[in-house]
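Enquirer: below are the sequence and a predicted model; questions follow.
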Amino acid sequence: MGLGALVIADLVLAFSRASASTLYVASYGGTVSTLSLSGNALVSKSVNTHCGSASNHAPTWLKLDKTNKVLYCLGEDRLINSFKTSVDGALSFIDQKATIKGPVSSIFFNDNVAIALAHYDGSSISTWSKSPSGTIAPIQNITFTPATSGLNPDRQAAPHEHEAILDPISHFLLFPDLGADLVRVFSFNLSTSLLSAHDPLKAALGSSLRHAVFWSPETPYTQGIPLFFFLIAELSNAITSYSVTYPKSGGLAFTEVQKVTTFGGKPVPSTAAAAGIVVSPDNKFILNSNRMDYSFITASPDPTNSTEIASNSIAVWKPNAIGILEFPNAIGILEFVQLALAGGTGPRYFSFNAAGDIVSVGLQLSENVAIIKRDVKTGKLGDIVANLAGGGAITNVIWDQ
């Protein structure tokens, strides 16, 4: 069932907004849906089925070019697609290209003229040129060999690139590799967008790296300010922080600063599998999602079902931004703030609205989208203010604001 048939749950708190907010939601059910959150109403405006079919395990990732109003959608069945967005929510097809199997993440780079993809199943990365109109053309494919695989035979028999990340000064692309326990680092040619490899970040074997974020106590970042890289690992359920510098010899240099569990010191369930990590819009907090931990119980996302369901969790952290001169070794240390409910099971991806006062959570296993209220001062998550059920296995949810 597509998100056009989603059931809208009652809002559990008074929740008002002056204007509508648009969200795009991808689902393994084969749909990309446009949702509108306005005042006390969460409405499905449009459903598109052209990114990939449910039988081929797609779609998986969305990336919005706000300048050109183009939405890029990856399908795990070897596809990259582009769509023109519209005020009424409809997505108009622009272009589709076949690519290496298993694309699961993308990032724009080189002044927004190119897009890089991380391919989990394909043990590869690929790059593509993108025009203002949304057309796509291939630039480069790089495939990694199983010789660099990690320790876990079930999940690390081959390299598995899990995310594409751009550094704060837009000089380097980084790709956490779940199979090889490496973060691969590449620079790129400004004229051709071709990639050149640099020394990777080597994590502890068996970590299974998934996602990461850069953070600095000042934003926008300029070189010379302390810079940190928070790296989340799925199998070890850990966040490792590194201080980052830009050596004159090229590449990036990483120095480990801290390692914490994704549960903030609370016992880590044996079934847990860490997933996403994001920085709040005000740059003061970092959140990570935990899957299969069943830390909470919550109402069913289906308002016709009174049976409560298990909920996985989201952890809230405050990175230390104390002045450099007073406490030089405290910068970048994560302070645990809260373990909060995620609104269901399988929080594969989540994102903030522009104001940072709500978080949208895509829940793959319980097949719902939860909208959670957030206190911007304390960083803490609160109640679920809207819930959408029945959209299939949700893989990605992003805001258009």
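Expert: Okay, I see it. Numbers count the residues shown, from 1 in each chain.
Enquirer: when you work out contacts or count neighbours from here on, use the C-alpha atoms and nothing else.
Expert: OK.
Enquirer: now residue 296: closest residue in space, sequence neighbours ignored.
Expert: Here the nearest residue to residue 296 in space, its sequence neighbours aside, is residue 311; by CA to CA, 6 or more residues apart in numbering that works out to 4.9 Å.
Enquirer: number of residues surrounding the one you found?
Expert: Neighbours of residue 311 under the rule other CA atoms under 10 Å: 27.
Enquirer: just residue 280 next, same as before
Expert: For residue 280, the count of nearby residues is 20 (other CA under 10 Å).
Enquirer: just checking, the residue nearest to residue 296 touches residue 341?
Expert: Yes - distance between residue 311 and residue 341: 6.0 Å, which falls inside the contact criterion (CA atoms under 8 Å).
Enquirer: distance of the nearest residue to residue 61 once chain neighbours are set aside relative to residue 345?
Expert: In space, residue 61 comes closest to residue 74 once its chain neighbours are excluded; the distance is 5.2 Å by CA to CA, 6+ apart. Taken as CA to CA, to the nearest Å, the spacing of residue 74 relative to residue 345 amounts to 23 Å.
Enquirer: got another, please set it beside the one above:
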Amino acid sequence: MVDTTSGRAFIGSFTSAGGRGIIAATVDAGTGALSPTGATDALADPSYLALAPTATGPVLYAVSEATEGAVAAFDIGGAAPSPLGDPVPVGGAGPTHLAVHGRRLLTANYGSGSVSVLPLADDGSVGAAEAVLPHQGSGPDADRQLGPHAHQVVPAPGGRWVLAVDLGTDSVHVYARDPGTGGLVRHGETALRPGTGPRHLAFHPAGSHVYVLNELEPTLTVCRWDAATGGLDPVGETPVLPDGAAGPAYPSEVVVAPDGRYLWVANRGHDSIAVLALDPDGERAVLRTTVPCGGHWPRDLALDPAGRRLYAANERSGNVSWFTIEPGTGTPRWAGSLDAPAASCVIFT
């Protein structure tokens, strides 16, 4: 057994590209360094992870980003995650993201362009998919937008709403929570600029704004969010790369500081972390600088629970790098790295 009272991290990776599956690690409180304690490859290509509390302790969930997509639950009481039952099909292809919403597990299925809803038992185990909600539409990019590609699903603060980002349709879908069943009901869809290819979003800590990161154009779309009505209203765009940046870039993740002063963006191709300053209202984002990501092809960014360090999962260089954040500027400063082949995400207890 490991000391579960200390800080822990879990790293997802692509087993089809040489990854170890899900790596468990301890987190040094003083330096932020990650030290692996074990790994499991019981699930193929666990590219994204989520944690949730249960009556018997926290449970780790992972997608299997395969043609026949699945999810699995893991006990994390030991040195390595241990499966809680067999993987459960999600009824969609290529799930790239998942989130826990009450007593439901939600997945964004990139390949089939849908959102799946799966029930959770008291012990955290996953039941068969009870709903698969298909998206409709396309975008102008003939290579990437011939149909819908749901890339992320995020519960809004308060739990009443769920937002699903669709790269293929250049839109964000809003779902309402059904108070009777706990499932999802379609509520609305917000169109973004055609061809931008929205990938992920993050909420401002005040809950007043949403920042949508675009993959097909290196920009961030700022939206006002109305938690009373479930309304999402785009109000502006800002670049996440400096003028004249060389080569194509494919932004992957956006993270907002707990105090709402900054946000950070991972730029694949440019292999950088962009630092954007937010105004006091959260309505305007301005690119301040970019720093190297500590590897190649940063697929994911994550803050530690204290919000003092930023971690980048660099897929193609096979490592997770960590950075201390300068309080006055929001600039990440490289502090260390852990080898993690085909790393795709990192989360913390």
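Expert: Perfect, thanks for sending it. Only a predicted model underlies this, so the values are computations on that prediction, with no experimental measurement involved.
Enquirer: how about the secondary structure of the residue nearest to residue 61 of the first structure?
Expert: At residue 74 of the first structure the chain is in strand, as set by DSSP: H, G, I helix; E, B strand; the rest coil.
Enquirer: so what's it up against?
Expert: 51, 58, 59, 60, 61, 62, 80, 81, 103, 104, 105 (CA atoms under 8 Å, 6 or more residues apart in numbering).
Enquirer: show me what it lines up with in the second structure.
Expert: Residue pairing (TM-score structural alignment): residue 74 of the first structure is matched to residue 63 of the second structure.
Enquirer: ok, back up a step: among the contacts of residue 74 of the first structure, name the buried ones.
Expert: The neighbour-count test (16 or more other CA atoms under 10 Å) marks 51, 58, 59, 60, 61, 62, 80, 81, 103, 104, 105 as buried among those.
Enquirer: among those, which are in helices?
Expert: Taking DSSP state H, every one of these sits outside helices.
Enquirer: now distance to residue 354 of the first structure too, for those, in CSV please.
Expert: Below are these laid out as CSV (distance: CA to CA, whole Å):
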residue, distance to residue 354 of the first structure
51, 26
58, 27
59, 24
60, 23
61, 20
62, 17
80, 26
81, 25
103, 27
104, 24
105, 21
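Enquirer: strands - which of the residues you listed land there?
Expert: Secondary-structure check on those using DSSP state E: residues within strands are 61, 62, 80, 81, 103, 104, 105.
Enquirer: residue 132 of the first structure: which of those is nearest?
Expert: Proximity to residue 132 of the first structure was ranked across these by CA to CA; first place goes to residue 81, at 14.3 Å.
Enquirer: just the element for the closest residue to the closest one other than its chain neighbours, please.
Expert: Across the structure, with CA to CA, 6+ apart as the measure, the residue nearest residue 81 of the first structure apart from its sequence neighbours is residue 96 (4.4 Å). According to DSSP states H and E, residue 96 of the first structure maps onto strand 92-98.
Enquirer: quick one: that strand to chain centroid distance?
Expert: Here the centre of mass of C-alpha atoms in strand 92-98 of the first structure, compared against the chain's by CA atoms, centre = their mean, to the nearest Å, lies 23 Å away.
Enquirer: got the buried residues for it?
Expert: Of the residues in strand 92-98 of the first structure, those with enough neighbours to count as buried (16+ other CA under 10 Å) are 93, 94, 95, 96.
Enquirer: how many residues are close by residue 329 of the second structure?
Expert: The local packing count at residue 329 of the second structure equals 14, with neighbours defined by other CA under 10 Å.
Enquirer: counterpart of it in the first structure?
Expert: In the first structure, the residue paired with residue 329 of the second structure is residue 378, using TM-score structural alignment.
Enquirer: equivalent analysis for residue 41 of the second structure, please.
Expert: Superposed on the first structure with TM-score structural alignment, residue 41 of the second structure falls opposite residue 49.
Enquirer: from residue 170 of the second structure, how far out is the match of residue 74 of the first structure?
Expert: With the distance defined as CA to CA, residue 63 of the second structure ends up 23 Å from residue 170 of the second structure.
Enquirer: with residue 204 of the second structure instead?
Expert: Computed as CA to CA, the residue 204 of the second structure to residue 170 of the second structure distance reads 21 Å.
Enquirer: for residue 155 of the first structure, pull up the helix or strand it's in.
Expert: Element membership of residue 155 of the first structure, judged by DSSP H and E, is empty: it is in no helix or strand.
Enquirer: ok so, going back, from the ones in strands among the buried ones among the contacts of residue 74 of the first structure, pick the one nearest residue 126 of the first structure.
Expert: Within those, the smallest distance to residue 126 of the first structure is 9.0 Å, found for residue 103 (CA to CA).
Enquirer: so what's the residue of the second structure sitting at the aligned position of that closest one closest to, chain neighbours aside?
Expert: In the second structure, the residue paired with residue 103 of the first structure is residue 95, using TM-score structural alignment. With CA to CA, 6+ apart as the measure, residue 109 is the residue that lies nearest to residue 95 of the second structure, at 3.8 Å, once sequence neighbours are left out.
Enquirer: now check the one you found against the first structure: what is it aligned to?
Expert: Aligned against the first structure - with TM-score structural alignment as the criterion - residue 109 of the second structure pairs with residue 119.
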